[in-house]
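1. I'll drop the sequence and a predicted model, then ask my questions.
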Amino acid sequence: MRWRAYGEHAALLDCDSLTQTIAAHATIAATRPDGVAELVPGARSLLVVETPGSGALAAVRELLSGADLEHPPGGEPREITLDVTYDGEDLELVAQDAGVSTKDVVRLHTDAVYTVAFTGFAPGFGYLTGLPEPLRQPRLPTPRTRVPPGSVGIAGEFTGVYPRVSPGGWRLIGHTRAVLFDPRADPPALLAPGDRVRFRSAG
C-alpha cells in the first residue's frame, strides 16, 4: 500500500488489490477515528478525508500500519435483497459463454451473496463482488448507448444494477423494480460500501 497526498485535508491510499481496499475500508469504518469526514473506496484505492485540524489522517495511517488486513473486522453489515426478473438481453450469451443453461445462470447468480465493494459510475451504482467464477465474463465489445434503469448486469468480477438510463457495456441478465437512487430519500442511495446484497428470482 502507498499513501499519496490529495489536497490539504485528504489522502489517497493506493492498494494492491480490491480485497485489500475492502479490508482497509472495513478497518477504518469499524473504529472511525475522530475527524474522519468521508471514506471513498474504489477498485484499488481508498480516499480518506479529514475535518481540518482534526489529525484524523495521521490516526488512520497509524491504525492501518498495525492492522491485520488479512482478517479485517467483520461487523454486522446490512443485508439487502433485490427481486430480479431474469429476462436480460444477454442472458443467452452469458449462458453460452459459461457453458451452462440460462436456468443455471439464474441459479448461480441468486445463490451467491455479494458485497458492495464501492460505488460510482452513476449515483447509486454499486460494484458488487462475489460473482461466481462461470459468470465472470468480459464487457460487451460495443457498449449500448441506452441501458434501462433497473437493468442487472455482469462485467469481469462484478455484478451491479443500473440506477438510471445510461450508456453501458455490461452484459444484461435481468431487471429489478427496486429504486437504487432517490435524491429525496435519506440516504439517497440504496447501496453503500460494505452492504451485503442477495438477488432473488421474481419468476
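-> Nice, thanks for sending it over. Here the structure is a predicted model, which is why all the values come from computation and not from measurement.
2. switch to C-alpha atoms for all contacts and neighbour counts from now on
-> Will do.
3. And the helices in this structure, which stretches?
-> Secondary structure of the chain by DSSP state H: the helices cover 18-31, 56-65, 91-98, 102-111.
4. In addition, the following structure is provided for comparison:
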Amino acid sequence: MKDPRLENAGVDAWLVRLFDRIDEANMPWLMALCDRCEQAFGEALVDLVPSYTTLLVQYRPQQLTASQARTLLTDILADLAPDEAASAGETKEIPVWYDASVGPELARLEAEKGLTRDQVIEIHSGHEYRVFALGFAPGFGFMGSVDPRLETPRLATPRKRVPAGSVALAGRQTSAYPRVSPGGWNLLGRTPVTLFDPSRERMSFLQVGDRVRFVAIGREEFERLGGDTTPVAPVQEERS
C-alpha cells in the first residue's frame, strides 16, 4: 500500500483509495481497514462498502463532521497493517450445473478458446475465488480472478432477463446472479443456491473476503436441490 488517498463522497461519506490496481493481495489491507473503521467510528458508522481497491465509509453527520471523520481515517491509515488471519473469510461451495441450455456461452468459449467443454468447466471450477465486492444487485458477488484462458469480454448487448442462479463470467471476474435481472455477463451454468434472502440474518450468501469454489454437478442433482432448468437462448450479436 502506497500513499492512500481520501476522496470526499458527499456530506456523509469518504472514499478511501488504497490501491490503483486489482490484486488479491489487496484484500488483507481492505479487511484490516474495515475492522479499524468499525472500532474507530463506533455508533457513528452507517456502512462500509469495500471494493477491489477502495473502501467507502459512510457515517452519521449528526455525530461526526466531515473533518472529524477525515481525521479518524487519517489516524487509522497512519499505522494500518494487514491481518492475514482476519481477512481469510469463510470458504463457500457453490454447486453448478454447467450445461448449454442454462449456460449458452459455453459453446462460444469452447470455439474461441480452443477448449473442450469439459476443459472449460474444469478450468472455471478448479480455482478458488475471492469475493472482492458486493454490488450491482443485492447478493451479487464480484469474484476473481478467472484463469486467463477463460478471459472474455461482456456481451455487447446485455440480456433483458438473466435467470436467478446463473453463473457467469466477464473479463477475469466471475459471479452468480442472485435474482432475475438484466445482465451482460457470459453464462456458463446455473446454481440452485439461494444467494440472497432478506429473511435470513445474513441476507447475502456471499460476503466480502469469502473464498468460493464452484462445484460441478449433474442435472439430476441440480433438480434435486431445487434448481430451475428453464433454458436461456444464446446471444447472437457481436460483442464489444
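-> Thanks, I have it. If you're wondering where the values come from, they're calculated on a predicted model, not measured in any experiment.
5. Could you tell me the TM-score of the two chains?
-> Superposed pair, TM-score by TM-score structural alignment, normalised by the length of structure 1: 0.88. Supporting alignment: 200 aligned residues with a C-alpha RMSD of 2.1 Å.
6. ok so, going back, most neighbours per residue, which of the helices of structure 1?
-> Burial among the helices of structure 1, expressed as mean neighbours by mean count of other C-alpha atoms under 10 Å, is greatest for helix 18-31, which shows a mean of 20.
7. which other helices and strands contact that helix?
-> With contacts defined as 3 or more C-alpha pairs under 8 Å, 6 or more residues apart in numbering; DSSP states H and E, helix 18-31 of structure 1 has these neighbours: strand 36-41, strand 45-50, helix 56-65.
8. The longest one: average distance to aligned residues in structure 2?
-> Meaning helix 56-65 of structure 1. Average distance, helix 56-65 of structure 1 versus aligned residues of structure 2 after superposition (mean C-alpha distance after the TM-score superposition for structure 1): 3.3 Å.
9. Report the angle between that helix and strand 36-41.
-> Calculated by axes from the mean of the first three to the mean of the last three C-alpha atoms, to 10 degrees, helix 56-65 of structure 1 forms an angle of 50 degrees with strand 36-41.
10. quick one: the residue nearest the centre of structure 1 and Asp104 of structure 1, what's the gap?
-> With distances taken as C-alpha atoms, centre = their mean, Tyr127 lies nearest the centre of structure 1, 2.6 Å away. Distance check for Tyr127 of structure 1 against Asp104 of structure 1: by C-alpha to C-alpha, to the nearest Å, it reads 22 Å.
11. can you tell me which residue in structure 1 aligns to Ile121 of structure 2?
-> Aligned counterpart of Ile121 of structure 2 in structure 1: Val106 (TM-score structural alignment).
12. ok, now Leu15 of structure 2?
-> Leu15 of structure 2 maps onto Leu12 in structure 1, by TM-score structural alignment.
13. Just give the closest residue to its match, not the sequence neighbours.
-> Nearest non-adjacent residue to Leu12 of structure 1, counting by C-alpha to C-alpha, 6 or more residues apart in numbering: Leu47, 4.5 Å away.
14. Return the distance of that neighbour relative to Arg4 of structure 1.
-> 10 Å.
15. shared neighbours, these two?
-> Counting by C-alpha atoms under 8 Å, 6 or more residues apart in numbering, the shared contacts of Leu47 of structure 1 and Arg4 are 11-13.
16. re the thing from before, okay, the helices and strands packed on helix 18-31 of structure 1 in CSV with distance to Ala95 of structure 1 next?
-> As requested, those are arranged in CSV below (distance: least, C-alpha to C-alpha, whole Å):
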stretch, distance to Ala95 of structure 1
strand 36-41, 31
strand 45-50, 33
helix 56-65, 42
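17. Out of the ones you listed, flag the one nearest Pro149 of structure 1.
-> Nearest to Pro149 of structure 1 among the helices and strands packed on helix 18-31 of structure 1 is strand 36-41 (23.8 Å), distances taken as C-alpha to C-alpha.
18. circling back: looking at it, the match of Leu15 of structure 2 is touching Met1, isn't it?
-> No - at 10.2 Å, Leu12 of structure 1 does not count as touching Met1 under the criterion of C-alpha atoms under 8 Å.
19. and the two? which has more neighbours close in?
-> A count of neighbours by other C-alpha atoms under 10 Å puts Leu12 above the other of Leu12 of structure 1 and Met1, at 19 against 13.
20. what's near enough to touch the more buried one?
-> With C-alpha under 8 Å, 6+ apart, Leu12 of structure 1 has these contacts: 3-6, 45-48.
21. cool, and Ala95 of structure 1?
-> Under the criterion of C-alpha under 8 Å, 6+ apart, the neighbours of Ala95 of structure 1 are 101-102, 104-105.
22. Over to Ala216 of structure 2?
-> Ala216 of structure 2 neighbours (C-alpha under 8 Å, 6+ apart): 95-98, 121, 125.
23. And Arg44 of structure 1, by the same measure?
-> 14-18, 20-21.
24. re the thing from before, show me what contacts the residue nearest to Leu12 of structure 1?
-> Applying C-alpha under 8 Å, 6+ apart to Leu47 of structure 1 gives the contacts 10-13, 38-41.
25. what do you get for Glu38 of structure 2?
-> Glu38 of structure 2 neighbours (C-alpha under 8 Å, 6+ apart): Leu45.
26. Against Leu73 of structure 2, how distant is it?
-> Glu38 of structure 2 is 11 Å from Leu73 of structure 2, by C-alpha to C-alpha.
27. ok, now Asp79 of structure 2?
-> The spacing between Asp79 of structure 2 and Leu73 of structure 2, counted by C-alpha to C-alpha, is 11 Å.
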